[in-house]
Structures are given as C-alpha cells and as structure tokens.
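> Kindly generate the corresponding structure for this input.
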Amino acid sequence: MKQIAILGEGAWGMAVATLLAQNGHSVKIWCYHAEVVEQINTGHRNEKFLPGISLDPSIKATGDMKEALCDAHWVFEAIPVKFLRSVLQEAKPCFDPDQVWVVLSKGIEQDTLLFPTQMIDSVLGASVKKTIFAGPSFAQDVAKKQITAVTVAAPDCDQAKELQQLLANDYFRPYITTDMIGVQVGAALKNVITLGVGMFDGAGYTDNAQAFLLTRGLHEMVQLATHLGGKQETVYGLSGLGDLVLTSKGSLSRNLDVGKRLGSGQPLEEILKETGYIPEGINTVQSVYQLMEKEKIDLPISRGIYEVIFTDTTVEQMLKSLMHEPLSWECEQKKA
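So this is what the prediction gives:
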C-alpha cells in the first residue's frame, strides 16, 4: 500500500483518488472548500465537482496542506494551471524531496509560459522527482470504472514503470514514455483546438470544416511539440490525438460546449456567468498566443481561435483567413 496525497478537489482529482483507492492505496485529498472536505469525509461524495458518484470510503479529505502531504510518497496535483503556482507556494513548506510529484494539470501558465512540470521546478526546485499522466479520460467515466487508457511520462523508464504499476488495473491501462514535453504540449493544445471545433459547430459549419480544423489543429500540436523538443509520435498517441478526439467530440467536454456557445455568437463573459466554469482552453489559448510571439512560430488555427475569443474577429473571418493561407504541402518536406 502506497501513501498518496492528491491536491485538488475537482472532478479529475476526485476520479484519480477513486482509482488509486480502488487499487488498494491510502489516499488523502487536499480540498480548498471546507464544505467539500465535510461532504467527502461524512457522506463519501463530492456533489460540487463530481455529482452522483459514490466515493471509496477509505478516501480522506483535509483542508490542511501539511496534513495532506505528511507521510505521502506520491503527490498527485490536479490544480487548474491558473491557480497551480499559488498552491505550490502553499505546499512548499511541507515538501519532502523524497516525494514523487505526478502532474495532472493541463495547460501553460500565462506570462511565464511554463508547463506544469516547469512550474514545479520554479517553485520547489529542479531536483523534484516529476511524472505526468494524460490522455482521453473524462473524470466521470474513470470514476464509473469505464475502460480508459492514458500516457504516463517520466524522465526515466523506471520511474514511469513505477507510476504505471500504481495506476493499472482491469479498466485503467497506462502506456509509458519519457517525452515529458510532448505529453504536456498535447494535453494543453487539445483544449485550444477543441474550442475551435466547437466554434465551427456553433457557427453552423458542417463536419467537413470541423474535420479540417481538427486535423490541421493536430498538425499545429505537432509543430509546437517538436519546436520545444518533444516528439511527434507522442502527439500522435493517447496524450495528444487520443485526448483531442475525446475532448473535441465527447459529450462531457466543457471546452467543446464553450466553443459552440462562442461560435453561436454568445459573448465569453455571458458564457462564463451562465455556465459557472472557465475551461482550461480559455487560459491556454492566451498562453499559446504569447508563446507564438516568443518562439516566432506561426500556428494559424490557434491564432485564429484566440482572435475570435479576444478580438472582434468572427468565426467566418477566421475560416476565410485559414482558406487564404499560402498553399503548401500537407507535411514538411525533407530537403535532399
């Protein structure tokens, strides 16, 4: 039995807590809201973030960071990137260098343009043992023990295999890689591309146009990953293509829902007020736009999605701009 801490009371943190508890591990989850702590400990439920799901009775919740991290060998962080730095600062006094941190967050921090593992380095130090897992995995389905496969990434194979063994069971199958950057780029950009797919749908464009955007969006994911040192085959795997397919076509996708609303002409402020949530793609597209400027890399679809959300550009104008991009090869041609 492993001692495991989970930071984050949201649906994904709760789903992973349930998975690990069912695998026989001791799980303690840090929650921001006192009422969520109370509901988990007394009713074994989290109706605020994972409604309708009965949690494993062995899962314990706390609002005390020190209590959550004390004696934990594995620390799974499931914090939205926008709030990750502040949570890491709170965790820093309780940090143990022997712990292994597992990144569940998906996105890129604005202004610093750091990925989650890099944020951990900047707050806790580069010597922290870090792993990641990502892939097509809606929280509700994992909590309901539906068949799921993900990618597990670590700097070395032994560490990746250890996390793989921790997670694997008869309904949850992890595959391993050492490509930390490729996994994080795919996990972040699939939310941005999904916003675009939703926009096209909401604006009334047919499946042909949506397939065009999804496929060329995948190409942009590969472009950015390889530019930053990741591998294209990682993006073509579960953490990239797999998660993109699920997020852009799945009925539980918040990014898709918000994209559809934007495409129909609903203002972002009104959408956020009506839904009560900000999908990670909204934050990430702003970081990607900054990253394009910094790295001098052109990602027309990502740029267009940003402009529809944050300028007066319409979906029709975005598509017209894409259709007037210079004609080119589908894939990069190697020089002889």
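> make it CA atoms for all contacts and neighbour counts henceforth
Fine.
> What is the neighbour count of H73?
Other residues near H73 number 16, with proximity taken as other CA atoms under 10 Å.
> ok, the nearest residue to it once chain neighbours are set aside to T131 distance?
Closest residue to H73 apart from its sequence neighbours, by CA to CA, 6 or more residues apart in numbering: Q99 at 4.7 Å. Per CA to CA, to the nearest Å, Q99 is found 11 Å from T131.
> Looking at these two, which is more packed in?
T131 (23 against 17).
> returning to what we had before: which residues sit in contact with the residue nearest to H73?
Shown in contact with Q99 (CA atoms under 8 Å, 6 or more residues apart in numbering): 72-75, 128-129.
> what's the closest of the residues you listed to G8?
V75 (10.8 Å; CA to CA).
> SS state for that closest one?
Look at V75: counting by DSSP: H, G, I helix; E, B strand; the rest coil, its state is strand.
> just the helices in the stretch 51-200 of the chain please.
Here the stretch 51-200 of the chain has its helices, by DSSP state H, counting those that start in this stretch, at 65-69, 81-91, 116-124, 139-143, 157-167, 180-202.
> Mean neighbour count, the ones you listed: which tops it?
Among the helices of the stretch 51-200 of the chain, helix 180-202 has the highest mean neighbour count (mean count of other CA atoms under 10 Å), at a mean of 28.
> quick one, that helix and helix 116-124 angle?
Angle, helix 180-202 to helix 116-124, by axes from the mean of the first three to the mean of the last three CA atoms, to 10 degrees: 120 degrees.
> Centre of the chain to helix 180-202, how far?
Remark: helix 180-202 is offset 9 Å from the chain centroid, using CA atoms, centre = their mean, to the nearest Å.
> Against which helices or strands is that helix packed?
Contacts defined by 3 or more CA pairs under 8 Å, 6 or more residues apart in numbering; DSSP states H and E place helix 180-202 against strand 129-134, strand 148-153, helix 207-227, helix 232-235, helix 243-249, helix 254-263, helix 280-295, helix 300-310.
> give the contact list for I147.
141, 171-172.
> Check this protein and tell me which residue is nearest its centre.
K106 (2.6 Å; CA atoms, centre = their mean).
> To compare with the earlier structure, here is another sequence to fold:
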Amino acid sequence: MTLSRIEARAVAAQAEPYGRIAVVGAGSWGTALATVARRAGREVIIWGRDPEVIEAIRDRSENPKYLPEVALPDGIEATTDMEEALSGAQAVLIVTPSTTLRDICAQMRPHLAPGTPVALCAKGIEARTGLLLGEAAAMELPGHPIGALSGPTFAKETVLGHPTAATVAFEFTYHDRLEPSKSPAARLAISMSSESFRPYISDDLVGVEIGGAVKNVIAIACGMMSGAGFAENTRAALITRGMDEMKTLAENLGGRRETVTGLSGAGDLTLTCSSTTSRNMSLGTQLGQGLKREECFDGKPVVVEGEVNSVSVMDLADRIGVTLPICEAVHAVLHEGADIPRTFRALWARPIEAEPKGMGFQFKHPFGETA
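Here you go, the predicted structure:
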C-alpha cells in the first residue's frame, strides 16, 4: 500500500526500538508479552518467582502452568533473580498483580539503570490510597518514566498470533512533543510491533489507566446480569453506561474522555464484558447463577482483578467525590453482602438522567425507592 505524502512525512523520523526488554512477571500475560517482544526481534528476559515456571520457559519454551499446550518462541531468557533480569534492560514491563506493585518496584529499584522506562501491564487502582498504579509506581521509582500498556487482549490469543492491538501510554514531556520518535511511548510501541501485534501511542496515561481498572468492575456487573438470566439489552446498557463512568472518572482526574473510547477503554471493556474467558465476567456469571463466592471456580482460589478493583475504584471515587452507580452496585454485592436482584433493580430505578450530562437535569424515577 502506498503512503500518502502526509503519512510519508510522519514516518520519516522512525522511532528506535529498545534492544533488550525485561518482563517482570511470568504469568499468562507476562509470558504473552515476552512472546510479543521476542517475535518483534527484541532480546527478552522474563522474571518470575516460581522456579518450575522459569525452568519451563527457559529450557522448553513453554509455560504449562499458565499457558498449557502453547509453544513459545525460542530465545526467551528466564530467571528468578531480579538483578539478572534487569541487567542491561533498556525498558521494563511489569506484569504482576496490582496488589504487589509497590513490593515489586522496591525489588526492582536497586537494579534499574537510571532513566529506564517502566510500563505497567496490570490494571487497577491501589487499594486504600485510591492512587492510580502509575502514581504509586512513580513514588517507588523516582527518575524513571512510568507508562502503561493496555488494551483488549486475552493472553492465549496473543501468544497464538491472533491479530491484536493495544495502547502504549506515557506522559509526554516538552522534549517528547518536539521529537515524538524519541519518546518512551513511541520507542516501546515500535519495540513491540510485529505482523500480529499492533500498538497505538498515547500521552494520556490517566485515561488509559482508568479504562483498564474500571472495565474489570463493569465486566463483573455484566456477568452477574448474564448469570441471572438477562440478555443482550442488559449487557449493552451496562457496557455503555459503564463507559460513561470510566469517562467521568478519567475526566475528573485530568484524563481525556476520548481516550476512554479507544482500545484501552471501549475496546478492553467490550472484550472483557463479552466472554467468560475473562475471569471478571466469569465470576459475575457464577454469582448471578446463585453460587456463593467460595463456590466459584470450583472452589479454587482464583484471583479476580475486578474484585480487588471494585474496592480501589470506590476508594478513588470517594476521594475525588464522583458517583459511579454500576461500580457501587458491584461493590455492594461483592463486599457488603447485597442481594443481586435487589441491587440491580435499585440501579435501574435511579433518577432519570439526561444523556448527555451537559443538559444538566434529572427526575425521580416513578418506581424508585425515593419516588
């Protein structure tokens, strides 16, 4: 395909890829991102705590614990030693659960070369503080550009080479705007690009992080309604109004509403709310079918990010004084023992609002509790 004159000028200053990338976290998504980087031609080393997982990746190019029956590309180095993992790394991807972020950053700090960019690939908001993960990481890793890699991505599909797109976001400095090709966002995007993996570049880290955190909570809501026997009308309404909650939160924190309509917002939200491959959707579905939390996933202790995020999202909403009705409903069911049918009936009977909000009025719902 022939480039237009504008496109030709735009690609004239090509970004230089990072030569060596460290992936911190050897679960399914960490392994998938290591695979993406390796297929893109990078030197890749992955760090993990489990010696058996690390041995399988290093010696047999597989991760049977998290990605069974999936072949990984040759040449991915693997280690349980953080110093070894970060030695010579030009960029780092953190792909560990959001609850462990500060601990992981503290382990990394002594071994990172000055100015090495760090991209967060977990999604969430820090519990209790209500801080975005990027804010928490910046506190622990001063002097390092902090960004995020986020989008509609299931790990297994990514490893299998299904065409996948994601967003790489870092805040842009003055110099990044003068020379975008030298920005961490552009360089990391180029570093991860291959025939099947297509990154987009953003300077709205706040908007990207909000999308990744809130979509997990909305997916639980969709699962609850699906499990309770409701169909596509309900799911479409929850996705759309859930996106509005994401926009509200992002905008109040200095992000852009338009970011939430992109891959890291609408794209990720749609994927996560549409398939029980998502643990968030799956948890909601099981709860909607009447299972108790301890009975879900056949009683296995499965970590569901949206369950954790439902607390941290509400911490953040309370801190900045915004109302997120769907997130509040999910939090009430998961953590306050609220009844699912009653909770969602109350959600549907909230005051009738204008869309768009700029119209600035609402009316009592005739079937609402306060009518």
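> After superposition, what's the TM-score here?
Scored against TM-score structural alignment, normalised by the length of the first structure, the superposed chains reach a TM-score of 0.96; 334 aligned residues with a CA RMSD of 1.4 Å.
> What's the match for the residue nearest to the centre of the first structure in the second structure?
Using TM-score structural alignment as the criterion, the counterpart of K106 of the first structure in the second structure is K123.
> follow-up on the earlier one: from K66 of the first structure, how far off is the residue nearest to the centre of the first structure?
Plainly put, K106 of the first structure is 25 Å away from K66 of the first structure if you go by CA to CA.
> do T226 of the first structure as well
As judged by CA to CA, T226 of the first structure and K66 of the first structure stand 39 Å apart.
> what's around the equivalent of R256 of the second structure over in the first structure, how many residues?
With TM-score structural alignment as the criterion, R256 of the second structure lines up with K231 in the first structure. By other CA under 10 Å, the residues close to K231 of the first structure number 19.
> quick one: K231 of the first structure and M221 touch, right?
No: judged on CA atoms under 8 Å, K231 of the first structure makes no contact with M221 at a distance of 10.6 Å.
> quick revisit: contacting residues around the residue nearest to the centre of the first structure?
With CA under 8 Å, 6+ apart, K106 of the first structure has these contacts: 80-81, 116, 184, 187-188, 280.
> of the contacts of Q99 of the first structure, closest to C94 of the first structure?
Distances from C94 of the first structure to the contacts of Q99 of the first structure, taken by CA to CA, are shortest for A72, at 10.5 Å.
> what's near enough to touch that closest one?
So A72 of the first structure contacts 2-5, 99 (CA under 8 Å, 6+ apart).
> hmm, 7 Å instead?
Going by CA atoms under 7 Å, 6 or more residues apart in numbering, A72 of the first structure touches 3-5.
> So H25 of the first structure is in contact with M1, correct?
Yes: when contacts are counted by CA atoms under 7 Å, H25 of the first structure is listed as touching M1 (4.8 Å).
> quick one: which of the two has more around it?
A direct count of neighbours by other CA under 10 Å for H25 of the first structure and M1 places H25 higher, at 18 against 10.
> For that one, which residues are in contact?
1-3.
> one more time with 10 Å
Residues in contact with H25 of the first structure (CA atoms under 10 Å, 6 or more residues apart in numbering) are 1-4, 17-19, 58-59, 166.
> do the same with W74 of the first structure
2-6, 27, 98-102, 129-130, 163, 166.
> Could you find the counterpart of it in the second structure?
Applying TM-score structural alignment, one finds that W74 of the first structure aligns to A91 in the second structure.
> what does G281 of the first structure give?
In the second structure, G281 of the first structure lands on G306 (TM-score structural alignment).
> Can you tell me how far its match is from N280 of the second structure?
Here G306 of the second structure is placed at a distance of 6 Å from N280 of the second structure (CA to CA).
> Just flag the most distant two among the contacts of Q99 of the first structure.
So, those by CA to CA: farthest apart are A72 and V128, at 14.3 Å.
> G48 of the second structure is in contact with I54, isn't it?
Yes: applying CA atoms under 10 Å as the test, G48 of the second structure and I54 come out as touching, 6.4 Å apart.
> which residues are common contacts for those two?
With CA under 10 Å, 6+ apart as the test, G48 of the second structure and I54 both reach 26, 78-80.
> Looking at the residues you listed, which one is closest to F344 of the second structure?
The closest of these to F344 of the second structure turns out to be A26 (CA to CA; 37.6 Å).
> which SS state does the closest one fall under?
Applying three-state DSSP: A26 of the second structure is coil.
> Spatially nearest residue to the residue opposite it in the first structure once aligned, not counting backbone neighbours?
Aligned counterpart of A26 of the second structure in the first structure: E9 (TM-score structural alignment). Residue nearest to E9 of the first structure in three dimensions, not counting chain neighbours: C31, with 4.9 Å by CA to CA, 6+ apart.
> Show me what that neighbour lines up with in the second structure.
Using TM-score structural alignment, C31 of the first structure sits opposite G48 in the second structure.
> Skip the chain neighbours and tell me the closest residue to T151 of the first structure.
Y175 is the one closest to T151 of the first structure (CA to CA, 6+ apart), at 4.9 Å.
> Just list the residues touching the aligned partner of that neighbour in the second structure, thanks.
Using TM-score structural alignment as the criterion, Y175 of the first structure maps onto Y200 of the second structure. Y200 of the second structure makes contact with 149-151, 165-169, 185-186, 189-190, 193, 262-264, according to CA under 10 Å, 6+ apart.
> 8 Å - rerun?
So Y200 of the second structure contacts 165-168, 189 (CA under 8 Å, 6+ apart).
> overlap between these and the first structure?
Compared against the first structure with both residues aligned by TM-score structural alignment, their matches' CA atoms under 8 Å, these retain 165-168, 189.
> Closest to R102 of the second structure out of these?
For these, the nearest to R102 of the second structure is V168 (21.1 Å; CA to CA).
> Surely the closest one and A148 touch.
Yes: between V168 of the second structure and A148 there is a contact at 5.8 Å, judged by CA under 8 Å.
> where's whatever residue of the second structure lines up with D141 of the first structure relative to L33 of the second structure, distance?
By TM-score structural alignment, D141 of the first structure lines up with E157 in the second structure. Distance from E157 of the second structure to L33 of the second structure, counting by CA to CA: 12 Å.
> and if you look at G284 of the second structure?
Taking CA to CA, one finds G284 of the second structure at 27 Å from L33 of the second structure.
> Have a look at these two and say which one is more surrounded.
G284 (30 against 25).
> Need the counterpart of that one in the first structure.
Using TM-score structural alignment, the partner of G284 of the second structure in the first structure is G259.
> A136 of the second structure too?
Checking TM-score structural alignment: A136 of the second structure goes with M119.
> F83 is in contact with that match, correct?
No: counting by CA under 8 Å, M119 of the first structure sits too far from F83 to count as a contact (11.1 Å).
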